[in-house]
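Peer 1: sharing a model that was predicted from the sequence below.
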Amino acid sequence: MQKVLLTGGHGFLGNEIYKYLKTDRDVSVLTLGRSVNNDIIADVSSSSLSLPSDINIVVHVAGKAHSIPKTPTEIQEFIDVNFQGTKNLCEALQNRAKALKSFIFISTVAVYGLNSGKLITEDSPLNGNTPYARSKIMAEEFLRNWASRNGVILGILRLPLIAGPSPPGNLGAMINGIKKGKYLSIGKANARKSIVWAEDIAKIISVIANKGGIYNLTDGYHPSFNELEKAISKALKKPYPPKISLFLARFIARLGDLIGSKSPINSSKLSKVLSTLTFSDNKAREELGWNPTTVLDKIYLIINSNNLSK
């Protein structure tokens, strides 16, 4: 039986991975995290981690995301959790887990540091300069060296927007905004974004644990804002969100630039909304047999099965 250590197993993505791994009778799952619901109660940013010696596979999902730091202390938190936390975990594994075979790290497409582009591949430079992106780049670089020195198979999954039941981040905000009638569609809303279904990520874990490598994962369709807005509105049985012109949106964004960090919209955020940004998952399809489902269909099913809390 394979023993898997799963960090962040009670978070959004971690929970999907946990549920899927538990269906495999040949796998025993230990969760590590700060809440009392975990098998091992610990904070990865702490250097004092105590782990069993018979761990075969690590799936490192725990990390800090979905927030914009406003102070040096908040910026440092990204480094402490995403980078130093990864180092602490590896140090504990190196001292205890003699049976370790594979380490799977959940990373992000933010490492590329791009606001626009089409079908960006894994070979693209890692130019991300936000605290979140930098912390993930540092963790990736550390892991590549550590895994090579210790003969561990390393898998790195660079993920875009993740969809699933009660999604966090921008997708959850869009769903809740449309549900409450507080969402505005901007212009033609034809910019496309990569997205991936959480359960599909869970299903590929066992494959990458045996093979390793660095992969972008997407649903392969890359829906536009317009398509997402329509699918969500239809599923919620709500009218299509009201539109505002690009002229008005840009005017509001400029006001946001003057207001500062407290503004929900500024020119930089608007530019991201209006720009297509997609990533290629061809490598995963060719090497891992990646065959994802289309998120647009899944969003409709999830909303109508009442699995979304809001």
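Peer 2: Received it, and whenever you're ready, just let me know what you need. Numbering: from 1, shown residues only.
Peer 1: rest of the way, CA atoms for contacts and neighbours
Peer 2: OK.
Peer 1: check contacts around residue 288.
Peer 2: For residue 288, the contact set (C-alpha atoms under 8 Å, 6 or more residues apart in numbering) comprises 204, 207-208.
Peer 1: which among the residues you listed count as buried?
Peer 2: Buried subset of these (neighbour count, 16 or more other C-alpha atoms under 10 Å): 204, 208.
Peer 1: out of the contacts of residue 288, which sit inside strands?
Peer 2: Using DSSP state E, no member of the contacts of residue 288 falls within strands.
Peer 1: mind putting the contacts of residue 288 in a markdown table, distance to residue 305 included?
Peer 2: Shown next, in a markdown table, are the contacts of residue 288 (distance: C-alpha to C-alpha, whole Å):
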| residue | distance to residue 305 |
| --- | --- |
| 204 | 25 |
| 207 | 30 |
| 208 | 31 |
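Peer 1: pick the one among the contacts of residue 288 closest to residue 225.
Peer 2: residue 204 (26.9 Å; C-alpha to C-alpha).
Peer 1: list just the nearest of the contacts of residue 288 to residue 239.
Peer 2: For those, the nearest to residue 239 is residue 204 (36.5 Å; C-alpha to C-alpha).
Peer 1: and the closest residue to that closest one other than its chain neighbours, helix, strand or coil?
Peer 2: Sequence neighbours aside, residue 290 is the residue nearest to residue 204 in space, at 7.3 Å (criterion: C-alpha to C-alpha, 6 or more residues apart in numbering). Put simply, residue 290 is coil when judged by DSSP: H, G, I helix; E, B strand; the rest coil.
Peer 1: any idea how far residue 205 is from residue 290?
Peer 2: Between residue 290 and residue 205 the computed distance is 11 Å (C-alpha to C-alpha, to the nearest Å).
Peer 1: try this one side by side with the last:
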Amino acid sequence: MILVVGGAGYIGSHAVKELIREEHQVVVLDNLSTGHRGAIDERAISVQGNLGNENDLESIFKQYPIKAVMHFAANSLVGESVTDPLKYYENNVAGTLTLLKVMMRYEIKKFIFSSTAATYGIPNVELITEDTPTNPINPYGRSKLMIEQILADFANAYQLQYVVLRYFNAAGADESGKIGEDHNPETHLIPIILEHLLGKRETISVFGTDYPTPDGTCIRDYIHVTDLAAAHILALDSLLQTHGKLISETYNLGNGEGYSVNEVIKKCEEVTGRKAEIRYTERRAGDPAILVASSQKAENDMGWKPAYKLEEIVRTAWQWRRDNIDGYSK
């Protein structure tokens, strides 16, 4: 069985669905603080509890034959991490340490960690590889990098086998239309645009038009959430097939090409057939001009290659949001 911590969240719920499609048995642990009960596949065993609660973890490891853990249960709002760093270090770092401690107690040593491009900070390269220096500029990114460093120490001391997956901009929804992106507050560009096109927001704000990019707006790498989930399956397969060989790998997950904010808005307009009202404003502090990932290492090592381009990302996101205009609260 696979334990998915944070399996009621956006990316976690898509990973659960892919695991079940691959005929894995799944236990989900989630406190539902930001996740949604309705996002959990009904074929998974669902446990409401906390990442940092030893008793919650003990009860799962005692009851179920867990052979690997996927960890998605992080707080992830960059702005909030600046104003409330305690919350981020307590949950993201201390909570993960508790999970790892209990895993070691039960000799569960296969771990897949949901990390982030925020570990790179503001890189001085246009195509980010895993060798690009990490220099996070906010507590969220620092909390993720701290865990990556802890994992390396655990691998050295306790023979933990792990894969770190650094996502770029996750977007889209499962093709079934049954699960998708529903955050409160919503901070991601594509769902914000789609909410506006559905009449739930008056305008779209674009921060900065004077970046050194073709149209002056920021360029980002968007990756479909199902492609992310597929990478987790491949990472799990590699861990389960090691037969004692120590694995400690880090991979970027992105499409390898970037789209500007204006290009994303235009694609959303094309897919939906609706026109956006755009408000251009000043740059936000700390926004790099370009963030695009090289995922060549993931392709070379795991055979992973993203299947979805921007149009399919927007199409699936639109299907989900149009049919679930109030998200999971409907």
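Peer 2: Received, thanks. From a predicted model like this one, the values you see are computed outputs, not experimental measurements.
Peer 1: mind checking the TM-score on these two?
Peer 2: Remark: TM-score between the superposed chains equals 0.82 [TM-score structural alignment, normalised by the length of structure 1]; 282 aligned residues with a C-alpha RMSD of 2.5 Å.
Peer 1: neighbour count winner among residue 290 and residue 205 of structure 1?
Peer 2: Higher neighbour count among residue 290 of structure 1 and residue 205: residue 290, with 21 against 18, using other C-alpha atoms under 10 Å.
Peer 1: my guess is the more buried one contacts residue 284. True?
Peer 2: Yes: look at residue 290 of structure 1 against residue 284 with C-alpha atoms under 8 Å: they come within range, at 5.4 Å.
Peer 1: of the contacts of residue 288 of structure 1, just say which sits nearest to residue 271 of structure 1.
Peer 2: residue 204 (33.1 Å).
Peer 1: which residue in structure 2 aligns with the closest one?
Peer 2: In structure 2, residue 204 of structure 1 lines up with residue 231, judged by TM-score structural alignment.
Peer 1: can you show me the helices along the stretch 1-150 of structure 2?
Peer 2: In the stretch 1-150 of structure 2, the segments counted as helices under DSSP state H, counting those that start in this stretch are 10-21, 54-63, 78-83, 85-88, 96-105, 139-158.
Peer 1: in a markdown table: the ones you listed, plus distance to residue 240 of structure 2.
Peer 2: As requested, the helices of the stretch 1-150 of structure 2 are arranged in a markdown table below (distance: least, C-alpha to C-alpha, whole Å):
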| stretch | distance to residue 240 of structure 2 |
| --- | --- |
| helix 10-21 | 14 |
| helix 54-63 | 18 |
| helix 78-83 | 33 |
| helix 85-88 | 31 |
| helix 96-105 | 16 |
| helix 139-158 | 16 |
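Peer 1: can you tell me the closest non-neighbouring residue to residue 134 of structure 2?
Peer 2: residue 120 (4.2 Å).
Peer 1: from residue 147 of structure 2, how far off is the one you found?
Peer 2: 14 Å.
Peer 1: between the two, tell me which one has more neighbours.
Peer 2: residue 120 (22 against 19).
Peer 1: check contacts around the residue mapped onto that one from structure 1.
Peer 2: Here residue 120 of structure 2 is matched to residue 112 in structure 1, going by TM-score structural alignment. By C-alpha under 8 Å, 6+ apart, the contact list for residue 112 of structure 1 reads 124-128.
Peer 1: just the buried ones from those residues?
Peer 2: Buried among the contacts of residue 112 of structure 1 (16+ other C-alpha under 10 Å): 126, 128.
Peer 1: of all the contacts of residue 112 of structure 1, which comes closest to residue 223 of structure 1?
Peer 2: The closest of the contacts of residue 112 of structure 1, once distances to residue 223 of structure 1 are taken by C-alpha to C-alpha, is residue 124, at 22.1 Å.
Peer 1: please say which position in structure 2 the closest one maps to.
Peer 2: Using TM-score structural alignment, residue 124 of structure 1 sits opposite residue 132 in structure 2.
Peer 1: surely that match touches residue 121?
Peer 2: No: shown here, residue 132 of structure 2 and residue 121 do not form a contact pair, counting by C-alpha under 8 Å, at 10.3 Å.
Peer 1: buried residues in stretch 182-193 of structure 1, which are they?
Peer 2: Applying 16+ other C-alpha under 10 Å to stretch 182-193 of structure 1 flags 183-186, 189-193 as buried.
Peer 1: same question for stretch 36-53 of structure 1.
Peer 2: Buried, per 16+ other C-alpha under 10 Å, within stretch 36-53 of structure 1: 38, 40, 42-45, 49, 51.
Peer 1: which element is residue 280 of structure 2 on?
Peer 2: For residue 280 of structure 2, the host element (DSSP states H and E) is strand 278-281.
Peer 1: helices of the stretch 201-330 of structure 2, residue ranges please.
Peer 2: Under DSSP H, counting those that start in this stretch, the stretch 201-330 of structure 2 gives helices at 225-240, 261-272, 296-302, 310-323.
Peer 1: residues in contact with residue 288 of structure 2?
Peer 2: 122-123, 218.
Peer 1: same thing but 6 Å
Peer 2: residue 122 (C-alpha atoms under 6 Å, 6 or more residues apart in numbering).
Peer 1: can you tell me how far it is from residue 192 of structure 2?
Peer 2: Taken as C-alpha to C-alpha, the span from residue 288 of structure 2 to residue 192 of structure 2 is 20 Å.
Peer 1: cool, and residue 17 of structure 2?
Peer 2: Relative to residue 192 of structure 2, and taking C-alpha to C-alpha, residue 17 of structure 2 is found at 25 Å.
Peer 1: looking at the two now, which is surrounded by more residues?
Peer 2: The neighbour count for residue 17 of structure 2 versus residue 192, taken as other C-alpha under 10 Å, is higher for residue 17 (24 against 17).
Peer 1: and the more buried one, what pairs with it in structure 1?
Peer 2: So, by TM-score structural alignment, residue 17 of structure 2 is matched to residue 19.
Peer 1: the stretch 101-250 of structure 2: strands as residue ranges?
Peer 2: Secondary structure of the stretch 101-250 of structure 2 (DSSP state E, counting those that start in this stretch): strands located at 110-116, 127-128, 161-167, 169-171, 204-207, 219-220, 222-224, 248-253.
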